[in-house]
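> Curious how this folds, go ahead:
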Amino acid sequence: MHTIEAIHAGGPEVLFPADRPRPTAAPGQLLVRVAYAGVNFIDTYRRAGLYPMAFPHIPGTEGAGVVESVGDGVDGFSTGDRVAWVDGGSSYAEYAVISADRAIRVPAEITLREAAAAALQGLTAHYLVTSTFPVGPGDDVLIHAGAGGVGLLATQMARLLGARTIITTTSTPKKAELSRQAGATNTLIYSEFEDIATDLPAAVRALTSGAGVQVVFDGVGLTTFDGSLASLATRGMMVLFGASSGPVPPFDLQRLNAGGSLYITRPSLWHYIETPAELARRACEVFTWIESGDLEIRIGDEFSLSRARQAHEALESRKTTGKVLLAVAPHLDGTYPS
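Model prediction:
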């Protein structure tokens, strides 16, 4: 089968095509013909060696496709079923093996393309706004990278949950318009700030009658952290769920007291989908919103499997919007890359 491998730690240039034997499904597993693979920052962190990984390895934790064969002891899945996954390994390939208890059944109304685009980022946005900080009527929220995959989905979900004010940050006016279309009430272009640490909270407080926001959803990290913390209202929560600009260094916890008895958390999706039941529940809610038209999935860039290197370059350039996908076998659900 055709695959993409990271041959050693490094930049996108370490990604190369390779031919490997087709894997087989062991007991409790599914062998899936991959239609689409999601491209995510975790793939780039592993490729770069920031997360411990063996080399060479086939990147990719997310995808959607059709079950090719079923391992012994698996109940509930059959050959031909359409599934998605967010924590399987080696998705940059024509075939992937995933654990049956981590497979997400894709409803007939959802294309495999949509499922691959909504799986990881949709579940991430869902746990952030429904569990880490359950957004509700009257809440003022700040969402960084508002035109990114998680940002666009979290904005729409916060709107569905009744948030009063949804402030987002983006890097360009074009991205700001996309964020507004998703439901942002206000957008801030942080590239226009002279000092994010002071200009961001000033702008946020001007939009919230001086109070600040109840919650900040920050997947950017290093460059936005100080400004995010200073944008919180009394007893507000800082939700640091990523570090696309770099990790946040250690800081004095007394800042939380001085800022107004603030809360901070560093959550991970994996702790919010630990059980098959919770994974299925969250996926069902996300897919239901998509089916009803309440949640729009934006696919910003789509590449063939052989162009995985270019997909990583696009993602790391911060110029993408929405989801980045690899089209491995798009004919499996009748959709083709544009």
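
> Every contact and neighbour count from this point should use C-alpha atoms.
Fine.

> quick one, helices of the stretch 201-338 of the chain?
Using DSSP state H, counting those that start in this stretch, the helices found in the stretch 201-338 of the chain span residues 225-230, 254-258, 276-292, 308-316.

> Just say which of the ones you listed is most tucked in.
helix 225-230 (a mean of 22; mean count of other C-alpha atoms under 10 Å).

> sorry, back to before: which one of the helices of the stretch 201-338 of the chain lies closest to Ala37?
Taking C-alpha to C-alpha, helix 308-316 is the member of the helices of the stretch 201-338 of the chain nearest to Ala37, at 10.1 Å.

> show me what contacts the residue lying closest to Val67 once chain neighbours are set aside?
Once flanking residues are discounted, Val67 sits nearest to Val32: 4.3 Å by C-alpha to C-alpha, 6 or more residues apart in numbering. By C-alpha atoms under 8 Å, 6 or more residues apart in numbering, the contact set of Val32 is 65-69, 95-98.

> quick one more, to check against the first:
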Amino acid sequence: MRASDKAKIRQRRIGHTLLVVASFSLMFLGKADFNALRSARMGLNDFIAPVVDLLSAPVRGVETMVQGIQTVASLRAENVRLQAENAMLKRWRRRAEILESENRQLRSVAGAVSPDRRVALTARAVTAPGGAFAHTVLVANGSDQGIAAGNPVVTADGLVGLVVDVGAAYSRVLMISDINAQIPVILASSSWPGVTTGNNGPFLALRYLPEEAMPRVGELVLTSGHGGVLPAGVPVGRIDLVQDDYVRIKPAVDLRNLSYVSILVGGTDGIDTNNLELGEYYTPLPQDDDSRLFEGVNALGERQ
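Okay, the predicted model is just below:
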């Protein structure tokens, strides 16, 4: 037998042997118990898991730190945006408050009634009303706008005072609460005449009432128009206190919070407004108790 034939026979035997071994191996594996392998695998996992967790802890820490940095950066950007929005809203709020205040102030003079032959000019108060020694206020209208001494100053609520000094662009108003201010008035419900005097305080005093007059708390006090400097029928205030011969009046206008006023221009032709002392346009009550300063009928239709 040749050598090549022997080699071929050997190769076939080796192949048959391997096939037999593989067959027995497959048969063995088919009959083997996998529970032992599963237990071995779980034991290996129990050993490896803590190691993997220990090794991954720094990685998780780095990831958490990166996320924290990103969150802080995001919150900082959001905070900057919210601060900008808040500042813008504050500016709009201030603007709205300014407009609301101007609107309220302008409404306070929009309803002021202009008597016949007089023109109402709106003016802005440029100084704080009142002081320790004089209750005056400077307004931003003067002779250039036709303002003259003696012009009444009012709001929609009532009388503020009289213009006493006039410049080209500004005028000074003597308020009814000034100690030098004396306003001829009448009681609205009885038409009894009197004079209000200021005391540089929040209230006015009502003087020169006839003895038979019976003023009541809450009664409206109006300008009488006597002398022609002030128009008749402008509210001055309401009686706040009656105690013996003392009658106190609360002004109709809040004189401490003046922003805009109306100046009544004209209607004083033929009246000397250079001297606005009380005696020039108001006569005190006569001494004779039987006489009357004003004669006519009162608001109830009774002859006085």
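
> Fetch the TM-score of the aligned pair.
Laid over one another, the chains give 0.23 as their TM-score (TM-score structural alignment, normalised by the length of structure 2), with 125 aligned residues with a C-alpha RMSD of 6.8 Å.

> before we move on, back to that, so when I look at the residue nearest to Val67 of structure 1, I'm seeing a strand, right?
Yes. Membership of Val32 of structure 1 in a strand is supported by DSSP: H, G, I helix; E, B strand; the rest coil.

> Distance-wise, check it relative to Tyr95 of structure 1.
Using C-alpha to C-alpha, to the nearest Å, Val32 of structure 1 is found at 6 Å from Tyr95 of structure 1.

> just Gln310 of structure 1 next, same as before
21 Å.

> any idea where the helices of structure 2 begin and end?
3-31, 35-110, 278-281 (DSSP state H).

> Gln121 of structure 1 and Gly149 touch, don't they?
Yes. When contacts are counted by C-alpha atoms under 8 Å, Gln121 of structure 1 is listed as touching Gly149 (6.2 Å).

> Near the closest residue to Ile186 of structure 2 other than its chain neighbours, how many residues? Count them for me, please.
Of all residues not flanking Ile186 of structure 2 in the chain, Pro193 sits nearest, at 4.2 Å (C-alpha to C-alpha, 6+ apart). Neighbours of Pro193 of structure 2 under the rule other C-alpha atoms under 10 Å: 26.

> Leu278 of structure 2 too?
By other C-alpha under 10 Å, neighbour count at Leu278 of structure 2 equals 16.

> residues in contact with it?
Residues near Leu278 of structure 2 by C-alpha under 8 Å, 6+ apart: 182-183.

> returning to that earlier point: got the helices of the stretch 201-338 of structure 1 as CSV, with distance to Thr169 of structure 1 columns?
Below are those laid out as CSV (distance: least, C-alpha to C-alpha, whole Å):
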stretch, distance to Thr169 of structure 1
helix 225-230, 11
helix 254-258, 23
helix 276-292, 24
helix 308-316, 18
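
> Looking at these, which is nearest to Pro201 of structure 1?
Here helix 225-230 is closest among the helices of the stretch 201-338 of structure 1 (C-alpha to C-alpha), at 5.6 Å.

> Touching the closest one from outside, list them.
Under C-alpha under 8 Å, 6+ apart, the answer for helix 225-230 of structure 1 is 196-201, 216, 218, 238, 248, 259.

> one more time with 6 Å
Under the criterion C-alpha atoms under 6 Å, 6 or more residues apart in numbering, residues 196-197, 200-201 lie in contact with helix 225-230 of structure 1.

> For the residue nearest to Pro173 of structure 1 when sequence neighbours are not counted, give its distance to Gly149 of structure 1.
Nearest residue to Pro173 of structure 1, sequence neighbours excluded (C-alpha to C-alpha, 6+ apart): Ile189, at 7.0 Å. Ile189 of structure 1 sits 17 Å away from Gly149 of structure 1, going by C-alpha to C-alpha.

> cool, Ser304 of structure 1 as well?
Taken as C-alpha to C-alpha, the span from Ser304 of structure 1 to Gly149 of structure 1 is 19 Å.

> With neighbour numbers in mind, choose between these two.
Using other C-alpha under 10 Å, the more surrounded residue of Ser304 of structure 1 and Gly149 is Gly149, with 26 against 17.

> doesn't Leu315 make contact with the more buried one?
No. Taking contacts as C-alpha atoms under 6 Å, Gly149 of structure 1 lies outside contact range of Leu315: 10.8 Å.

> Glu97 of structure 2 versus Met175 of structure 2, what's the distance?
On the measure of C-alpha to C-alpha, Met175 of structure 2 and Glu97 of structure 2 end up 28 Å apart.

> Looking at those two, which has the bigger crowd around it?
A count of neighbours by other C-alpha under 10 Å puts Met175 above the other of Met175 of structure 2 and Glu97, at 27 against 12.

> shouldn't the more buried one be in contact with Val163?
No. Met175 of structure 2 is beyond contact range of Val163, at 8.7 Å (criterion: C-alpha under 6 Å).

> element containing Leu153 of structure 1, please.
Leu153 of structure 1 belongs to helix 149-160 when assigned by DSSP states H and E.

> So which elements touch that helix?
The contact analysis (3 or more C-alpha pairs under 6 Å, 6 or more residues apart in numbering; DSSP states H and E) places helix 149-160 of structure 1 against helix 112-127.

> Which secondary structure elements does the helix it packs on sit against?
Right, helix 112-127 of structure 1 is packed against strand 63-70, helix 149-160 by 3+ C-alpha pairs under 6 Å, 6+ apart.

> Tell me which of these lies nearest to Leu279 of structure 1.
Among these, strand 63-70 sits nearest to Leu279 of structure 1 (C-alpha to C-alpha), with 15.1 Å.

> tell me what that closest one is packed against?
strand 29-39, strand 82-85, helix 112-127.

> can you list the ones you listed in TSV and add distance to Ser179 of structure 1?
Shown next, in TSV, are these (distance: least, C-alpha to C-alpha, whole Å):
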stretch	distance to Ser179 of structure 1
strand 29-39	21
strand 82-85	26
helix 112-127	15
